[in-house]
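Novice: This is a predicted model, with the sequence first.
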Amino acid sequence: MNSTVWIEALASLQQQDEACVLVTVIEELGSTPRNAGAKIVVSAARSHDTIGGGHLEYKALQIAREMLADASQQPRLERFALGASLGQCCGGATVLLFEPMGRAQARIAVFGAGHVGRALVPLLASLPCKVRWIDSREAEFPESLPRGVERIVSDEPVDEVANQPAGTYFIVMTHNHQLDLELTAAILARNDFTWFGLIGSKSKRARFEHRLRDRGLASDVVQRMRCPMGLAEVKGKLPMEIAVSIAGEVIATYNANFGTQAAQDKQPLARLLPSSRRA
């Protein structure tokens, strides 16, 4: 029976932002000793757990590492007829599923540890994301953080904008409108992000657009800001409802960009999405 070593390995590799392939025995045809559902995690350097060893596992490792070398992002199914070619004396076949995973699809900076932030961050942490959670108020953070979340307590949150890598997803939802404005100006001035969402209403967006243009930011850059942010189809005013809406837009964005060239060089998905209805 397959162990749970693969689960811990997968979580560890994702935490380290290291690409891997999860290989699963999907189907057994004929008389073979392998168990459907057995899994092995394959990284460039190592493999974790087993699907039963032998030449079939050797071939699975070979295919998985070819996928890693090619930076393949698409899952694939492979059917192996058991016989002389795989060193088997019996007939039958095994179907294997190869799933690329383990590498974070999004690096997210969340500014604000209020009610919506506390609902949103655990959702983001359950996705293939690495999250930096930033606030000046240490007491607002929960005592324990989900795996993959880094807490940053800073008296100058705006300074943290410059510390994020290019292609970051920025989410601004602080307790202070002026701080929101300063963060927004710093993020838009960089203009190398994948996605930027600001919590607020349409009237807040209008006020911010006016002030940002007064600061010399170009209209096309300001238009990259998602405010209100989140998917309009996910309605509700509760913190968790808003968090689900925001997380849904993040998922839509990284799936749209997954496997493509650097996201910041492409048209932002925000331009393709309808404006949120939250006022």
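Specialist: In hand now; what should we look at?
Novice: can we go C-alpha only for contacts and neighbour counts from here?
Specialist: Noted.
Novice: where exactly do the strands run in the stretch 1-150 of the chain?
Specialist: Here the stretch 1-150 of the chain has its strands, by DSSP state E, counting those that start in this stretch, at 20-29, 39-42, 47-49, 76-81, 93-101, 106-111, 129-135, 149-153.
Novice: Which strands and helices lie in contact with the longest one?
Specialist: Of the remaining helices and strands, those touching strand 20-29 by 3 or more CA pairs under 8 Å, 6 or more residues apart in numbering; DSSP states H and E are strand 39-42, helix 54-69, strand 93-101.
Novice: and the nearest residue to residue 123 once chain neighbours are set aside, how many neighbours does it have?
Specialist: Spatially, and ignoring its direct neighbours in sequence, residue 123 is nearest to residue 247 (7.0 Å; CA to CA, 6 or more residues apart in numbering). A count of nearby residues for residue 247, using other CA atoms under 10 Å, gives 20.
Novice: Second structure for comparison follows:
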Amino acid sequence: MLLMEKVGILTRQNETFALAMIIESRGSTPRHVGKMIVYKDGSIEGTVGGGLAEYYIIEESVKAIQKGKSKIVEYKLNKHAKDGIQMNCGGTLRVFIEVYTSRPELILVGAGHLGVAMAKLADSLEYPYCIVDDRIDYCTRERFPHATNLYIQEDIGVALLEANLNEKSYVAVFPKNQDDIVLKTALQFPCAYIGMVASKRKAITIFEKLKSEGITEEQLKRIYSPIGLDIGSETTAEIAISIMGEIIKVSKEIKSEKTAKEETRLNKGERTTIK
């Protein structure tokens, strides 16, 4: 398999990784062209020449992944040169490290008009999404041609479990009914976001029911309701935009928090282990 084919597969699988690519090579270097996929744990596919330079490039790639920022690095492969590394080649190598970060994985619970509007936005943003519903005539490939999966069960909680919720999952809840079942199911998992379309009165009623079934106040605080940014939205399309805006906002906040934690760790002198 060609390396760029693997990049395409990893992108479709919504994985986080870096692609290190030689963009300039002057003088004597192990390779003048080369590409290398670097994973979060420091494992690689491909090569940019091996040796100490490649070791440093892997190290910098892992740091770039942790920070979520692409960068260009340059090395003098000459141990006698100022700022050179312990190599005898004598040339200079410049490498572009492009970071591919995972995108929010949308779990759209509800295949009605709002589900269709959300799916169209997800398509334009190239966000992966699946549809969960209990209505077989609504949850169809004709309505959602680009969905990664369609999960249909009479018990919508069972359908939601099939979506394999995880820390990348952004769950937007707007089914025809069974909202409480959906929320109770979603709260079992470390989802990045859980939002529910509901009036204040409906939300209070659902929350009281969930509390009577053992859901804690702390768990309920994880739910965004009313859902979406407050932009005065009224139409289905406007509501979808407000929800997507909130999901983007939350995803950026999560990434910023992770970056801040990683920078704190690095500032304390902890180093990434290269495998």
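Specialist: Structure's in. What do you need? All figures in this text were calculated on a predicted structure; none of them were measured in a lab.
Novice: Pick the most buried one from the helices and strands packed on strand 20-29 of structure 1.
Specialist: A comparison of these by mean neighbour count, using mean count of other CA atoms under 10 Å, puts strand 39-42 on top with a mean of 28.
Novice: so where does residue 165 of structure 1 fall, helix or strand?
Specialist: Following DSSP states H and E, one finds residue 165 of structure 1 outside all helices and strands.
Novice: so how many other residues sit close to it?
Specialist: 13.
Novice: roughly how far apart are the counterpart of it in structure 2 and residue 173 of structure 2?
Specialist: Using TM-score structural alignment, the partner of residue 165 of structure 1 in structure 2 is residue 165. Distance, residue 165 of structure 2 to residue 173 of structure 2, using CA to CA, to the nearest Å: 14 Å.
Novice: intersection of neighbour lists for the two?
Specialist: Shared contacts of residue 165 of structure 2 and residue 173, defined by CA atoms under 8 Å, 6 or more residues apart in numbering, are not found at any residue.
Novice: sorry, back to before: okay, the strands of the stretch 1-150 of structure 1, which one's buried deepest?
Specialist: Among the strands of the stretch 1-150 of structure 1, strand 39-42 has the highest mean neighbour count (mean count of other CA under 10 Å), at a mean of 28.
Novice: Quick check: that one compared with structure 2, mean distance?
Specialist: The superposed strand 39-42 of structure 1 is, by mean CA distance after the TM-score superposition for structure 1, a mean 6.7 Å from where its aligned residues fall in structure 2.
Novice: Distance from the chain centre to that strand, please.
Specialist: Its chain's C-alpha centre and that of strand 39-42 of structure 1 lie 21 Å apart, by CA atoms, centre = their mean, to the nearest Å.
Novice: State the number of residues packed around residue 217 of structure 2.
Specialist: By the criterion of other CA under 10 Å, residue 217 of structure 2 has 12 neighbours.
Novice: which residue in structure 1 lines up with it?
Specialist: Match for residue 217 of structure 2 (TM-score structural alignment): residue 219.
Novice: Flag every buried residue along the helix ranked longest in structure 2.
Specialist: Using DSSP state H to define each element, structure 2 has its longest helix at helix 236-267. Buried residues in helix 236-267 of structure 2, counted by 16 or more other CA atoms under 10 Å: 237-247, 250-251, 259, 262-263.
Novice: And for stretch 114-129 of structure 2?
Specialist: Result for stretch 114-129 of structure 2 [16+ other CA under 10 Å]: buried residues 114, 115, 116, 117, 118, 119, 120, 122, 127, 128, 129.
Novice: and the gap between the fourth one and residue 197 of structure 2?
Specialist: Taking CA to CA as the criterion, residue 117 of structure 2 is separated from residue 197 of structure 2 by 14 Å.
Novice: The last one now?
Specialist: Distance, residue 129 of structure 2 to residue 197 of structure 2, using CA to CA: 18 Å.
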